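A.B. asks: My questions concern the predicted model and sequence given below.
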Amino acid sequence: MTTDDPIFTPRFSFQKPLRLLCASVLLLAAAPVLAQNADKAAAPAPDVAAPQDTASPAAPRSRADAAATATLAALLPRLAGNDTIPLMDRSAMFAGDLSRLLANYDVSQSAADRAEIAVNDGQVQSILKRAMGLLGTPYRWGGTSPDGFDCSGLVGYVFKTALGIELPRVSREMARDDAAALIKDRNALTAGDLVFFGRRGRVDHVGIYVGEGRFLHAPSRGKDVQIDTLASGYWSEKFVQARRVL
């Protein structure tokens, strides 16, 4: 039995430090997990953090808006020479923010088209303003001045003094002037168009369409420059065609 004593004692003293070492290793390995659990326990309750969650998308939304705005700023100058958005840029339309920014932008017309329309509108306004200023001017056969107008003299005076446009002297020649677009449908009339009247297709009178089914003209002797309707009555029946100068 004496031979067993030296063997038993060292064996017991060696295993105790080994168990302590293993416990220390396990404790070190578990430290990150314990720290993570401690952070979770210290975090605020979900109902307290909820207001922050609802406000947090503001930053991404602002960044999205900024990106969409930058894309739009780069895209719009390219529309100047095209009627529609270039094919390579159509993928951008899938972005909700870009679609929202483009909602009020008419991409069916190029910038050049819109500029032309703006100029045309300004010309029409100049014609109407000049023509309206002559209401009440007496009719005078062969007249071409504010002292008195005949029908073609009035129209020619308005276009020449308002825009510098020279028109043929008499209504019949104005109606034949191919430099102005021919319009046969009165429903297609726009302000500033020349409207012609006559009998059996022969033009003998002209006026300026002012919109809403009405036109301005110098009717005949004994009458002043006035506005009449195309919708019904004498002049409706005498309407032959129209020409668009602008």
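C.D. replies: Here it is on my side, so go on.
A.B. asks: only C-alpha atoms for contact and neighbour calcs from this point on.
C.D. replies: OK.
A.B. asks: Now do the strands in the chain.
C.D. replies: 144-145, 148-149, 181-183, 194-199, 202-211, 214-217, 226-229, 239-244 (DSSP state E).
A.B. asks: Can you give me the buried ones in stretch 153-166?
C.D. replies: Within stretch 153-166, the residues scored as buried using 16 or more other CA atoms under 10 Å are 153-159, 162.
A.B. asks: which among the residues you listed gets closest to residue 71?
C.D. replies: Using CA to CA, residue 162 is the member of those that lies nearest residue 71, at 42.6 Å.
A.B. asks: show me what contacts that closest one?
C.D. replies: 126-127, 130 (CA atoms under 8 Å, 6 or more residues apart in numbering).
A.B. asks: how close does residue 148 sit to residue 154?
C.D. replies: Relative to residue 154, residue 148 is positioned 8 Å away (criterion: CA to CA, to the nearest Å).
A.B. asks: ah, wrong one, I meant residue 74
C.D. replies: Distance from residue 74 to residue 154, by CA to CA: 49 Å.
A.B. asks: Over to residue 51?
C.D. replies: Counting by CA to CA, the gap from residue 51 to residue 154 is 73 Å.
A.B. asks: what does residue 197 give?
C.D. replies: For residue 197, the distance to residue 154 equals 15 Å [CA to CA].
A.B. asks: Likewise for residue 62?
C.D. replies: To residue 154, residue 62 is 59 Å away according to CA to CA.
A.B. asks: and what of residue 117?
C.D. replies: Relative to residue 154, and taking CA to CA, residue 117 is found at 26 Å.
A.B. asks: Double-check residue 180 against residue 244; I have them as touching.
C.D. replies: Yes. Residue 180 lies in contact with residue 244 (CA atoms under 8 Å); the separation is 5.1 Å.
A.B. asks: try this one side by side with the last:
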Amino acid sequence: MSLTVRLPKFVKMVVSALTIVALFLFTQAPNASATINYGEEVSAVAKNYVDSQYKWGGTSPKGFDASGFTQYVYKNAATKMNIPRTSALQYKTGASVKQSELQSGDLVFYATGEKGKVSFVGIYNGDGTFTGVTMSGVKVVKMSDKYWKERYIGAKRIIE
């Protein structure tokens, strides 16, 4: 013989709802965490401006020069960093990095004018290229190209 208790639908709904609430309250959900690789993000932001125009002294998407570009990207990327205006002053910022240890977002420096004197900066992309402002605008450039290889001075990591 079986004993059956008949509950009204309303009571069944309340019991079901309380059971669901209890599950949410007394069970732990896995912690969601997201980290951002600031160097990769800086590199990605820089690439968004490929084909922007070159402008001597330019510091905005209307026209950039090399250091105006790096300054703009760092300020407008997730880093929100204020870096110096000129490539020579940017070269005095951060920690020196060996070329073999470059990471995305590192600044790479070149002597495009007077030999041995910093006059150009770009943002390393992590694949042997950098994004920088040439006379024909913002481009992704291979560091192994003869022109750039011969003029390389060094690199700095300004993201901690």
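C.D. replies: Received it, and whenever you're ready, just let me know what you need. Owing to the predicted nature of the structure, the values given are computational and were not obtained by experimental measurement.
A.B. asks: just to revisit the earlier point, just the closest of the buried residues of stretch 153-166 of the first structure to residue 34 of the first structure, please.
C.D. replies: For those, the residue nearest residue 34 of the first structure by CA to CA is residue 162; the value is 88.4 Å.
A.B. asks: could you list every residue that touches the equivalent of residue 55 of the second structure over in the first structure?
C.D. replies: For residue 55 of the second structure, the aligned residue in the first structure is residue 140 (criterion: TM-score structural alignment). Residues in contact with residue 140 of the first structure, defined by CA under 8 Å, 6+ apart, are 148-150, 220-221.
A.B. asks: The longest helix along the first structure maps to which residues in the second structure?
C.D. replies: Determined from DSSP state H, the single longest helix within the first structure is helix 4-42. Counting by TM-score structural alignment, helix 4-42 of the first structure falls onto no part of the second structure.
A.B. asks: Can you point out the buried residues in that helix?
C.D. replies: Buried residues in helix 4-42 of the first structure (16+ other CA under 10 Å): none.
A.B. asks: Over to stretch 34-48 of the second structure?
C.D. replies: Buried residues in stretch 34-48 of the second structure, counted by 16+ other CA under 10 Å: 38-47.
A.B. asks: One more: stretch 149-157 of the second structure?
C.D. replies: Neighbour counts over stretch 149-157 of the second structure (16+ other CA under 10 Å) mark 151-157 as buried.
A.B. asks: from these, which is closest to residue 21 of the second structure?
C.D. replies: For those, the residue nearest residue 21 of the second structure by CA to CA is residue 157; the value is 49.4 Å.
A.B. asks: roughly how far apart are the spatially most central residue of the second structure and residue 64 of the second structure?
C.D. replies: The second structure has residue 41 as the residue nearest its centroid, 1.8 Å off, counting by CA atoms, centre = their mean. Distance of residue 41 of the second structure to residue 64 of the second structure, given as CA to CA: 20 Å.
A.B. asks: Would you tell me which helix is longest in the second structure?
C.D. replies: In the second structure, assigned by DSSP H, the helix with the most residues is helix 9-26.
A.B. asks: Read off where that helix ends up in the first structure.
C.D. replies: The aligned range for helix 9-26 of the second structure is empty, by TM-score structural alignment.
A.B. asks: And stretch 48-59 of the second structure, end to end?
C.D. replies: The first and last residues of stretch 48-59 of the second structure sit 15 Å apart, counting by CA to CA.
A.B. asks: Quick check: buried residues in it?
C.D. replies: Neighbour-count burial for stretch 48-59 of the second structure flags 49, 52-55, 58-59 (criterion: 16+ other CA under 10 Å).
A.B. asks: what does stretch 188-205 of the first structure give?
C.D. replies: Counting neighbours by 16+ other CA under 10 Å, stretch 188-205 of the first structure gives 189, 191-198, 203-205 as buried.
A.B. asks: next one: stretch 224-237 of the first structure
C.D. replies: Buried residues in stretch 224-237 of the first structure, counted by 16+ other CA under 10 Å: 224-230, 235.
A.B. asks: Now for those: which two are most distant?
C.D. replies: Pairwise across these, and taking CA to CA, the largest span is found between 224 and 230, at 18.0 Å.
A.B. asks: Adding distance to residue 126 of the second structure, write the buried residues of stretch 34-48 of the second structure out as CSV.
C.D. replies: Shown next, in CSV, are these (distance: CA to CA, whole Å):
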residue, distance to residue 126 of the second structure
38, 13
39, 9
40, 8
41, 11
42, 11
43, 8
44, 11
45, 14
46, 13
47, 12
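A.B. asks: And residue 155 of the second structure? What does it align with in the first structure?
C.D. replies: Matched to the first structure by TM-score structural alignment, residue 155 of the second structure sits across from residue 242.
A.B. asks: For that match, which non-adjacent residue is closest in space?
C.D. replies: Counting by CA to CA, 6 or more residues apart in numbering, residue 195 is the residue found nearest to residue 242 of the first structure once chain neighbours are left out, at 4.4 Å.
A.B. asks: Alignment lookup: that neighbour to the second structure.
C.D. replies: Using TM-score structural alignment, residue 195 of the first structure pairs with residue 108 in the second structure.
A.B. asks: Run a quick neighbour tally on the aligned residue in the second structure for residue 149 of the first structure.
C.D. replies: Counting by TM-score structural alignment, residue 149 of the first structure corresponds to residue 64 in the second structure. Residue neighbour count, defined by other CA atoms under 10 Å, stands at 27 for residue 64 of the second structure.
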